[in-house]
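pasting the structure only:
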């Protein structure tokens, strides 16, 4: 296996839906734990409620991660707040609201702001959705409240936007050109197998299977000046493989494990940047 020329860079660790191997995904408890573990960044999915709030929920429907039923986009935030979003993961009694309450994007943004150290936030817009471009508009409005949608020249927002939808990323580029964007891929389209990306997209976001089957893809992306953020990397051997390939970030349900494995192999290795 030929390694990337920058293979000695230690990848940044991004907590997938928070420290979701330990705490219920997308709960405030999961994100606070990831920050305590030392994760470099947090990843979340956002969906728009019927009354215009962005909430951190992966699935279109709420059955898997709550004790309710229904479609997120057809429900109000008040309705979603009546459900328990943690007992599916922790069936025993737990009165900690941080592990039980639906999480709004605004609460997560304030958590990142108040973390006490720089923390990145990778926000995935979920498509298709009945609200189409309204999702991106609401996301920009939310980021604007923190001064993160239109970073000043020479600065970077702690937030970046990810999507499998090129159209979603195009909307973000048009409305907030200073924001970094990530094209998520479960397969690499033929036109981008040379390492290029759509105009304005900053980073490649391949699934682990892509870089496992085609490790030189990382090199090709780097040669075009882009970063590679790989999801979802949980097994220790896969974390090591990503480091050897020189990926820029690993997105993991187990940020503590990823940090430990990367630290174990970091002697003589460049700092994460």
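Alright, I've got the coordinates. On a predicted model such as this, the values are computed, not experimentally measured, just so you know. Numbers count the residues shown, from 1 in each chain.

hey, let's count contacts and neighbours off CA atoms from now on
OK.

The stretch 1-150 of the chain: helices as residue ranges?
Per DSSP state H, counting those that start in this stretch, the stretch 1-150 of the chain carries helices over the ranges 28-37, 77-80, 105-113, 134-144.

Which strands and helices lie in contact with the longest one?
The criterion is 3 or more C-alpha pairs under 8 Å, 6 or more residues apart in numbering; DSSP states H and E, and the helices and strands that helix 134-144 contacts are strand 54-55, helix 105-113, helix 166-175.

The shortest one packs against which elements?
The criterion is 3+ C-alpha pairs under 8 Å, 6+ apart, and the helices and strands that strand 54-55 contacts are strand 41-48, helix 105-113, helix 134-144.

Taking strand 41-48 as reference, get the angle to the last one.
Read it as helix 134-144. 130 degrees (axes from the mean of the first three to the mean of the last three C-alpha atoms, to 10 degrees).

next one: helix 134-144 to chain centre, how far?
Counting by C-alpha atoms, centre = their mean, to the nearest Å, helix 134-144 is centred 16 Å from the centre of its parent chain.

what sits up against that helix?
For helix 134-144, contacts defined as C-alpha atoms under 8 Å, 6 or more residues apart in numbering pick out 47-48, 52-54, 105-106, 109, 125, 149-150, 168, 171-172, 175-176.

among those, who's most crowded?
residue 48 (29 neighbours; other C-alpha atoms under 10 Å).

Against residue 110, how distant is it?
According to C-alpha to C-alpha, to the nearest Å, residue 48 and residue 110 sit 18 Å apart.

So which of the helices and strands packed on strand 54-55 is nearest residue 31?
strand 41-48 (7.1 Å; C-alpha to C-alpha).

Make JSON lines from the helices and strands packed on strand 54-55 and add distance to residue 95 to it.
Shown next, in JSON lines, are the helices and strands packed on strand 54-55 (distance: least, C-alpha to C-alpha, whole Å):
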{"stretch": "strand 41-48", "distance to residue 95": "24"}
{"stretch": "helix 105-113", "distance to residue 95": "19"}
{"stretch": "helix 134-144", "distance to residue 95": "29"}
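
Out of those, the one nearest residue 180 is which?
helix 134-144 (12.5 Å).

just the angle between the closest one and helix 105-113, please?
40 degrees.

could you check the angle helix 105-113 makes with the helix or strand just after helix 134-144?
For helix 134-144, the following helix or strand on the C-terminal side (DSSP states H and E) is strand 159-163. Strand 159-163 and helix 105-113 are oriented at 130 degrees to each other (the same axes, to 10 degrees).

Give the other helices and strands that strand 159-163 contacts.
strand 120-125, helix 166-175, strand 180-185.

is it possible to export the ones you listed to TSV including distance to residue 39?
TSV is the format used below for the helices and strands packed on strand 159-163 (distance: least, C-alpha to C-alpha, whole Å):
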stretch	distance to residue 39
strand 120-125	9
helix 166-175	25
strand 180-185	19
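
residues of stretch 226-240 that come out buried?
226, 227, 228, 229, 230, 231, 232, 233, 234, 238, 239, 240 (16 or more other C-alpha atoms under 10 Å).

take the one below as the second:
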């Protein structure tokens, strides 16, 4: 079996403002196997990378992403909230992240989380598939979401697309649910995996990957690396890589 992938959560989010180009670049430079990011649609239907539906938490602006054009979003500072070293960091589009990864010649896994729940973005699935196709990223992308209807639509548009089902509480026989939706992976909150090795065994039998989130403490990383799950999503990729070297 391959080593457990270290997947940087919103980039190296412990060390740079989450979901920004500096955060992704720092994670790539650390040597991660994968990057996780979140996407929304702006008022003019551009795919932008940010976690929340509103910009209040991670910028000096206010309002819903859906109510602001890309040009308006670019006027705000998405770095100073983290620290002043990142003053005037801009919100990136998904295309800008891909351009950065191309410049870095990085060819790892890209986990695109579709944030379509509190705000629903009709047609976001088609736009994402188009971007992935245009950039020839098909075999490097997994789409995840807590909105499993979104992931069902992704599979209807592109049968070969890989999807990962995000969830935060125990599901009865989740490996069967994953099979039903044609999911390549389950993306459970890490305590679900950490306390349930039976889940790992059952998923392995069904060839369903487990990529768990968000694991930042050494004791939890250690246990999960010992389980040899497929991927660990973390804000501290440097720590995860260090622990992996010790246990795998």
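Everything's here; your move. Computed from a predicted model, the values in this text were never measured in an experiment.

which two of the buried residues of stretch 226-240 of structure 1 lie the greatest distance from each other?
The widest separation within the buried residues of stretch 226-240 of structure 1 (C-alpha to C-alpha) is 23.4 Å, between 226 and 234.

Residue 156 of structure 2 and residue 162 of structure 2, how far apart?
For residue 156 of structure 2 relative to residue 162 of structure 2 (C-alpha to C-alpha), the value is 12 Å.

ok, now residue 57 of structure 2?
31 Å.

Of these two, which one has the most company?
residue 162 (21 against 13).

what's the counterpart of residue 53 of structure 1 in structure 2?
In structure 2, the residue paired with residue 53 of structure 1 according to TM-score structural alignment is residue 46.

circling back to that earlier point, export the helices of the stretch 1-150 of structure 1 to a markdown table and append columns for distance to residue 247 of structure 1.
Below are these laid out as a markdown table (distance: least, C-alpha to C-alpha, whole Å):
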| stretch | distance to residue 247 of structure 1 |
| --- | --- |
| helix 28-37 | 21 |
| helix 77-80 | 37 |
| helix 105-113 | 24 |
| helix 134-144 | 27 |
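
Out of these, which gets nearest to residue 245 of structure 1?
helix 28-37 (24.3 Å).

Residue range in structure 2 corresponding to that closest one, please.
Going by TM-score structural alignment, helix 28-37 of structure 1 sits over residues 21-30 in structure 2.

what about the aligned residue in structure 2 for residue 203 of structure 1, distance to residue 104 of structure 2?
In structure 2, the residue paired with residue 203 of structure 1 according to TM-score structural alignment is residue 185. For residue 185 of structure 2, the distance to residue 104 of structure 2 equals 27 Å [C-alpha to C-alpha].

between these two, which one's more packed in?
residue 185 (26 against 12).

what sits against the more buried one?
Residue 185 of structure 2 neighbours (C-alpha under 8 Å, 6+ apart): 162, 163, 164, 165, 178, 208, 209, 210, 211.

swap the cut-off to 6 Å and go again
164, 208, 209, 210 (C-alpha atoms under 6 Å, 6 or more residues apart in numbering).

for those residues, which one is nearest residue 226 of structure 2?
residue 210 (13.6 Å).

Helix, strand, or coil at the closest one?
At residue 210 of structure 2 the chain is in strand, as set by DSSP: H, G, I helix; E, B strand; the rest coil.

ok so, going back, indicate which one of the helices and strands packed on strand 54-55 of structure 1 is closest to residue 187 of structure 1.
That would be strand 41-48 among those, by C-alpha to C-alpha, at 19.8 Å.

ok, and what's touching that closest one?
By C-alpha under 6 Å, 6+ apart, the list of residues contacting strand 41-48 of structure 1 reads 14-17, 54-58, 73, 119-125.

what do you get for stretch 66-84 of structure 2?
17, 42-44, 58-61, 86-90.

Report the buried members of the residues you listed.
Going by neighbour count (16+ other C-alpha under 10 Å), the contacts of stretch 66-84 of structure 2 have 17, 42, 43, 58, 59, 61, 86, 88, 89, 90 buried.

Which residue, other than its chain neighbours, is closest to the second one?
Spelled out, that is residue 42 of structure 2. Among residues not flanking residue 42 of structure 2 along the chain, residue 66 sits closest, at 4.7 Å (C-alpha to C-alpha, 6 or more residues apart in numbering).

and that neighbour, what pairs with it in structure 1?
So, by TM-score structural alignment, residue 66 of structure 2 is matched to residue 73.

hmm, who's touching the match of helix 28-37 of structure 1?
Outside stretch 21-30 of structure 2, the residues that reach it (C-alpha under 6 Å, 6+ apart) are 11, 12, 16, 17.

Buried residues, it. List them.
So, applying 16+ other C-alpha under 10 Å, buried residues of stretch 21-30 of structure 2: 21, 22, 23, 24, 25, 26, 27, 28, 30.

average offset between that stretch and structure 1?
Here stretch 21-30 of structure 2, set against structure 1 after superposition, deviates by a mean of 0.4 Å using mean C-alpha distance after the TM-score superposition for structure 1.

chain center to that stretch: distance?
14 Å.

How about stretch 55-64 of structure 2?
For stretch 55-64 of structure 2, the distance to the chain centre is 21 Å (C-alpha atoms, centre = their mean).

swap in stretch 235-248 of structure 2?
For stretch 235-248 of structure 2, the distance to the chain centre is 18 Å (C-alpha atoms, centre = their mean).

same question, stretch 110-126 of structure 2
12 Å.

Compute the first-to-last residue distance for it.
One end of stretch 110-126 of structure 2 to the other measures 17 Å (C-alpha to C-alpha).

Which residues in that stretch does the neighbour count mark as buried?
Within stretch 110-126 of structure 2, the residues that count as buried by 16+ other C-alpha under 10 Å are 110, 111, 112, 113, 114, 115, 116, 121, 124, 125.

one step back: quick one: which of the contacts of stretch 66-84 of structure 2 is nearest to residue 202 of structure 2?
residue 17 (36.8 Å).

Pull the contacting residues for the closest one.
23, 79, 82.

For those, could you give me a markdown table that also reports distance to residue 73 of structure 2?
As requested, those are exported to a markdown table (distance: C-alpha to C-alpha, whole Å):
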| residue | distance to residue 73 of structure 2 |
| --- | --- |
| 23 | 18 |
| 79 | 13 |
| 82 | 18 |
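
ok, which pair from the contacts of stretch 66-84 of structure 2 is furthest apart?
That would be 44 and 86, which, of these, are the farthest apart (C-alpha to C-alpha) at 26.5 Å.
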